[in-house]
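Chemist: can't give you the sequence, but here's the structure:
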C-alpha cells in the first residue's frame, strides 16, 4: 500500500464536518491533536542503523540506533558519552519504558537533590516530565529533597541526591537511573552505588541505567573494567555482558545541537584533554607510574573563573629556558602562578591554594625569552620572575636586567632529578590545592605532560611546561630555603633580587 493511497484513505474516513455539531467538531480536532502528540512521543523505531531523523512512519525525531537499550537481559547499562550525545533523554526514555509495568518503585539519583529535580525530572527536553504523557501522571511533588513522580498505574519514581549513602537506607526499588555518575563526589560515590544495590536486593529483574560524561575516577573505572572484561568473555563465546558500555561522540547528535554552539565548543576544546573527555566521551586512562592521575585534574573547583579567585598574596612567573634556540631545540616554557587563601574552605582545610594563571611555550632566543618573561611579569603584576639556570643559563638574570631593570628575579638550580623535584608538586594536586584558571586550551599541553610524565631520565622527553609549572609552585609552596608565610601576608621576596 503506497503512502499516498493510505493518506487519502485516512482523509476519506474522517467524518464530514458538515454533518457535525460544534461540540463534535471540537472533540474530533482534540482527538486528532492527541493522536499526533502520542505519535510524536514514540521513541524506539525498528529501522536498523536509524539516525533518529524523521522517516516514513516516524515523522518526528526519535532514538538513534545507538540509543536503543541492549536486547538481552542486562543489569547495568553505562552510557559513557560526550556532552550533547543525548544520554539524559535516553535514560529518561528507558525509565518510561520500565514504568509501563504497574506498581514499580523506581529510583533516580543525581549529584544532589537540586540536580535531580531540575535535570532528571523537570528538564524541558530530557526530563521525565517531558517524556511521560500528562494523562499518565497522577501526582508530582517537586519540593527540594522530596522529588516524587506518581503515575496512574501505581508506579512511583523517587529522586535522591548522592551526597550521602544513608539517603537510600531503608528503601526498596525495582530499577534505577543514575545521572552524571562521574560528577558524584569521589569520596562517597562508590558507597552510594553499593547502597543502591542493597535497595535492589528484592527486585525480580534489577536494572540500572547510568548516564554520564566519563572521568577517570575510581568508581567509574571500576564499572568500565567490569564491562570490558564481560565484553571480552562474550567475544570469546561466553554469555552476553551484564554490564553494557555504550560510547559516543557529541557529533552523533548534530541534528539536535546548535551549530554555533558546536563550532564554539570544538574550536575551544577539540584536541585538549578536556575536549577528548567532554566532547568525544573518552575515558582517559592513567599512564602507569605517572605522578599526576587524571582525577587530580577533575576535582570540583579545578577550573575556576578568574573573577572567582581570592586575593593572591604572591604571583610569580617561572621560566624553564632552552639552552639552544635552533629549530629542533627544546622549548622555552613560561608559567604564571599565584597563591592565596580560598574564601570558603572545605572540612576546615584553611591551607593556601595555588592558581596557575597562564602557561605557554615556544622557541626563543635568550633575549626574546627574557623580553617575554618581563611582559608576563607586568601583565600579571607579578612579584618575581623565577629562572632555572642549569646548563649554563646563569647569564639570563643579567640579560633580564638589561631588557627590563624593573623586574624582580630569582635564580634557581636543579639539584635533584625531575621526578624527585616534581613529586611534591603532584602531591599538591592530590590534595586538591591547585587550580587551573582560564580556557582549557591554554593548559592542554601542560596537562598532557603531567598525566604522561613518569620520570625515566634520558629515555623520556623533557617536559618543558611541566618543568616551568613545577618551579613556579615550588617557589610558592615548597622551597625549604624560604621562610613560611606569616598571617597570610607573604613578604619573602620584598626587596630581594
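Modeler: On my side now, so go ahead. This one's a predicted model, so the numbers in the text were calculated from it and none came from an experiment.
Chemist: okay, CA-based contacts and neighbour counts for the rest of this
Modeler: Noted.
Chemist: and the strands in the stretch 51-200 of the chain?
Modeler: With DSSP state E, counting those that start in this stretch, the ranges of strands along the stretch 51-200 of the chain come out as 76-81, 105-110, 137-143, 146-151, 156-161, 175-179.
Chemist: take this one as well and set it beside the first:
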C-alpha cells in the first residue's frame, strides 16, 4: 500500500484516528486509496485493532492469556492471531478448542468474529463441519475440538492452539491434553481468550512467567458496541461483583453466599496429616459408559479423623473413567491409606455401585448412602465444621477447593462431584457414630 496511514490516537488504533478525523480529512484519505488498497485495508488487522488486541512482541513467551470483559473483542483477536500465523507460514497444524463443540463451531469458526468471517477472499479456508476441519489455500489445517471431550486431544499434534472461554471448561484435563499435543515446529504457542473466573488453572497461568497476560474491559471496545447494550449493562452490573468479573475482567475469588471461602480453607492448611484414628474414602459416582478423560466425573475423596478429633482431607483422586476403573481406583485408595470404609452415594447407580465393589474386592468395608436432601442442605453441616476449625487440608487439593468456593447455600455453581464426595466422607467421619476401638496410623 502506497498511501501513508496516520499515526494512532484515540483508542490506540489507526482506525481510531480515521473515525475521529474531520469528514473532509476522512474523505480525502479514503478517496486516495485504489480499489486494491481499499480491499487490503479492509482486512488489515494492524489498522483496525487496538494495541491490547495485538499479539505480544518478542520470543520469550509461549502462551498469551487474554483476560477481558464481555464485548472486549477477544474472539476477533483470537481469530486474527490464528489468521496472521497461517498467512505468515508460522502455523501448519492448529487446534481450535472451545468449551463445547457448539462453541468451537458457532463462535470460533462460523461466528461474526470467527475465522470464516475475518478471512480475506484470497485466503479464506475451506470449512468441512463433518470433519471438524478448516483448510487454508496454503495447506495449513485447523481442527475443532470440544473441551468437554478431552480424549479428542490425545494423539493429535499441533504447532498452534487457540483456546476460547477457558473459564467455561469443565475438565482441566482438556487443557493438559492440548498442551501435550502442542509439540510441532520450532516455537509452538497457544492463546487463551476468556473472561475471568478464579479457577486453579487461571491462577496458575497468571503466575507463569512464560505467559503474556493482556487485560481489558468491556468499555475498551465501547465504540463498537450498541449504546443500548452499554447503558443496560452499566445500569444492571456496574459496581456489582458480577460487573467486576464480566465487564472489568477482575479475578474475584469469593462467590457471594459460598459455603466456603479461600481464607477459611487456608486457615486450616497443614503440611502433613499426623496420627489418624479413622480413614474413609467418599465416592460420588458417575455411572455410565464414558471412557477415560470423557463424560461426567466421579468424585473420590480420602479423609481421615485425627486423634485430636479434627478431620484431615488427605487426597482428591477424582477422575473420568468407566465404572470398573473408578471403582478399582477407589478400592486402591482405601488400601493405600489403610482406610476403614468406602462410602458411596447410590442415588444414580443403585445396586451397581455395590456390585462393582463386591466383585472387585469382596472384603472391603462398604457403606451405601442415599441422598434424601438437596446438595446444599447436606453440605451446610460440613461447612460448619470448617468454620469451627474441625477440618483441615493437606496441600494439593486445588481443584476440590475451587469447587468448594463456588458452592453456595443455593447449591453448586458448576460441577460439584468432588464436593459431594467430600461431604459423604466427612459426614461418615465426623457426624456418624465413632468406632469404640480406633486403629492408629501415621500418614
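Modeler: Structure's in. What do you need? From a predicted model like this one, the values you see are computed outputs, not experimental measurements.
Chemist: quick TM-score on the pair, please.
Modeler: Overlay of the two chains. TM-score (TM-score structural alignment, normalised by the length of the second structure): 0.53; 274 aligned residues with a CA RMSD of 4.1 Å.
Chemist: still on that earlier bit, who wins for proximity to residue 467 of the first structure among the strands of the stretch 51-200 of the first structure?
Modeler: strand 76-81 (33.4 Å; CA to CA).
Chemist: what helices or strands is that closest one leaning on?
Modeler: Under the contact criterion of 3 or more CA pairs under 8 Å, 6 or more residues apart in numbering; DSSP states H and E, strand 76-81 of the first structure touches strand 207-212, strand 243-248.
Chemist: now with 10 Å?
Modeler: Identification of packing neighbours for strand 76-81 of the first structure by 3 or more CA pairs under 10 Å, 6 or more residues apart in numbering; DSSP states H and E yields helix 87-98, strand 175-179, strand 207-212, helix 218-235, strand 243-248, helix 273-278.
Chemist: want to throw these into JSON lines with mean neighbour count and distance to residue 384 of the first structure?
Modeler: Shown next, in JSON lines, are these (neighbours: other CA atoms under 10 Å; distance: least, CA to CA, whole Å):
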{"stretch": "helix 87-98", "mean neighbour count": "22", "distance to residue 384 of the first structure": "48"}
{"stretch": "strand 175-179", "mean neighbour count": "27", "distance to residue 384 of the first structure": "46"}
{"stretch": "strand 207-212", "mean neighbour count": "24", "distance to residue 384 of the first structure": "43"}
{"stretch": "helix 218-235", "mean neighbour count": "16", "distance to residue 384 of the first structure": "39"}
{"stretch": "strand 243-248", "mean neighbour count": "20", "distance to residue 384 of the first structure": "46"}
{"stretch": "helix 273-278", "mean neighbour count": "22", "distance to residue 384 of the first structure": "30"}
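Chemist: turn those into JSON lines, including distance to residue 340 of the first structure.
Modeler: Formatted as JSON lines, those follow (distance: least, CA to CA, whole Å):
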{"stretch": "helix 87-98", "distance to residue 340 of the first structure": "38"}
{"stretch": "strand 175-179", "distance to residue 340 of the first structure": "34"}
{"stretch": "strand 207-212", "distance to residue 340 of the first structure": "33"}
{"stretch": "helix 218-235", "distance to residue 340 of the first structure": "30"}
{"stretch": "strand 243-248", "distance to residue 340 of the first structure": "40"}
{"stretch": "helix 273-278", "distance to residue 340 of the first structure": "25"}
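Chemist: what is the neighbour count of residue 390 of the second structure?
Modeler: Residue 390 of the second structure is surrounded by 18 other residues when neighbours are defined as other CA atoms under 10 Å.
Chemist: actually residue 141 of the first structure, not the one I typed
Modeler: Neighbours of residue 141 of the first structure using other CA under 10 Å come to 12.
Chemist: ok, residue 263 of the first structure next?
Modeler: Neighbours around residue 263 of the first structure, by other CA under 10 Å: 12.
Chemist: repeat for residue 217 of the first structure
Modeler: 23.
Chemist: just give me the match in the second structure for it.
Modeler: With TM-score structural alignment defining the correspondence, residue 217 of the first structure maps onto residue 199 in the second structure.
Chemist: let me see the contact set for that match.
Modeler: Residue 199 of the second structure is in contact with 166-167, 172, 251, 253, 398-399, 401-403, 405-406, counting by CA atoms under 10 Å, 6 or more residues apart in numbering.
Chemist: try 8 Å
Modeler: 167, 399, 402 (CA atoms under 8 Å, 6 or more residues apart in numbering).
Chemist: repeat for residue 131 of the second structure
Modeler: No contacts exist for residue 131 of the second structure under CA under 8 Å, 6+ apart.
Chemist: re earlier: if I look at the match of residue 217 of the first structure, how far off is residue 20 of the second structure?
Modeler: Computed as CA to CA, to the nearest Å, the residue 199 of the second structure to residue 20 of the second structure distance reads 40 Å.
Chemist: now residue 411 of the second structure: how far from residue 405 of the second structure?
Modeler: To residue 405 of the second structure, residue 411 of the second structure is 11 Å away according to CA to CA.
Chemist: of these two, who's got more company?
Modeler: residue 405 (25 against 17).
Chemist: pretty sure that one is touching residue 264, no?
Modeler: No. Using CA atoms under 8 Å, residue 405 of the second structure is not in contact with residue 264, being 9.8 Å away.
Chemist: tell me where the stretch 1-150 of the second structure has helices.
Modeler: 14-20, 23-31, 35-42, 45-48, 74-87, 101-103, 115-118 (DSSP state H, counting those that start in this stretch).
Chemist: quick one: which of those helices is nearest residue 302 of the second structure?
Modeler: Taking CA to CA, helix 101-103 is the member of those nearest to residue 302 of the second structure, at 33.8 Å.
Chemist: the first structure: matching residues for the closest one?
Modeler: Under the alignment (TM-score structural alignment), helix 101-103 of the second structure falls on residues 113-115 in the first structure.
Chemist: top strand in the second structure by residue count?
Modeler: strand 275-284 (DSSP state E).
Chemist: and that strand, what does it pack against?
Modeler: Going by 3+ CA pairs under 8 Å, 6+ apart, strand 275-284 of the second structure lies up against strand 299-306, helix 323-336, strand 341-345, helix 417-426, strand 441-442.
Chemist: can you list those in a markdown table and add distance to residue 92 of the second structure and mean neighbour count?
Modeler: Shown next, in a markdown table, are those (distance: least, CA to CA, whole Å; neighbours: other CA atoms under 10 Å):
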| stretch | distance to residue 92 of the second structure | mean neighbour count |
| --- | --- | --- |
| strand 299-306 | 39 | 27 |
| helix 323-336 | 37 | 18 |
| strand 341-345 | 48 | 23 |
| helix 417-426 | 39 | 26 |
| strand 441-442 | 54 | 14 |
